[in-house]
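Please find the sequence and the predicted model below.
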Amino acid sequence: MNKDIAAGKWEQVKGSVKQTWGELTDDDVAQVNGNAQKLAGILQEKYGRTKEEAEKQVDEFWTRHNNDV
């Protein structure tokens, strides 16, 4: 997983990040700033996901939203 969302696209999808993972705070989303690895790490912490589970969820999210945006 080495995917990042460009700054312009990130602004468009960060609301979807909070919608998808409701436990994320505004600070969490600000820390991610489009970085897939940071998002996976936060999902591991907040949701108790394994690294593989978190990366899979982020990959699926990025794929969906990179196609939509």
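Nice, thanks for sending it over.

Every contact and neighbour count from this point should use C-alpha atoms.
Will do.

Now do the residue nearest the centre of the chain against Thr63, distance only.
Nearest to the mean C-alpha position of the chain, by CA atoms, centre = their mean, lies Leu39 at 4.3 Å. Taking CA to CA, to the nearest Å as the measure, Leu39 falls 14 Å from Thr63.

Got another one to weigh against that:
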Amino acid sequence: MNWDVIKGKWDQVKGSVKQEWGDLTDDDIAATEGDADKLSGKLQERYGWAKADADEKLNDFVRRHG
């Protein structure tokens, strides 16, 4: 699964995102609209991760849920 597919199925995937990263609020998740860059930014904000770390965790998420 890639981010184009995730964006298309965002309503189904966002529950898994919330479960994976519980510090993200529903508003945070809704604001990303399934966009990988926006979600990466929210992860950086909430968890204090560097961009590379957030992107790596997102890629891992896609591999596990794909």
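Arrived safely. Since this is a predicted model, take the numbers as computed values, not measurements.

Superposed, how do the two chains score by TM?
Once the chains are laid over each other, their TM-score by TM-score structural alignment, normalised by the length of the second structure reads 0.85; 64 aligned residues with a CA RMSD of 1.6 Å.

What's the match for the residue nearest to the centre of the first structure in the second structure?
Aligned counterpart of Leu39 of the first structure in the second structure: Leu39 (TM-score structural alignment).

Report the contact partners of its match.
29, 32 (CA atoms under 8 Å, 6 or more residues apart in numbering).

May I ask which helix or strand encompasses it?
For Leu39 of the second structure, the host element (DSSP states H and E) is helix 36-47.

Ok, Ala54 of the second structure next?
Ala54 of the second structure belongs to helix 51-65 when assigned by DSSP H and E.

That helix: how far from the chain's middle?
Relative to its parent chain, helix 51-65 of the second structure has a centroid offset of 8 Å by CA atoms, centre = their mean, to the nearest Å.
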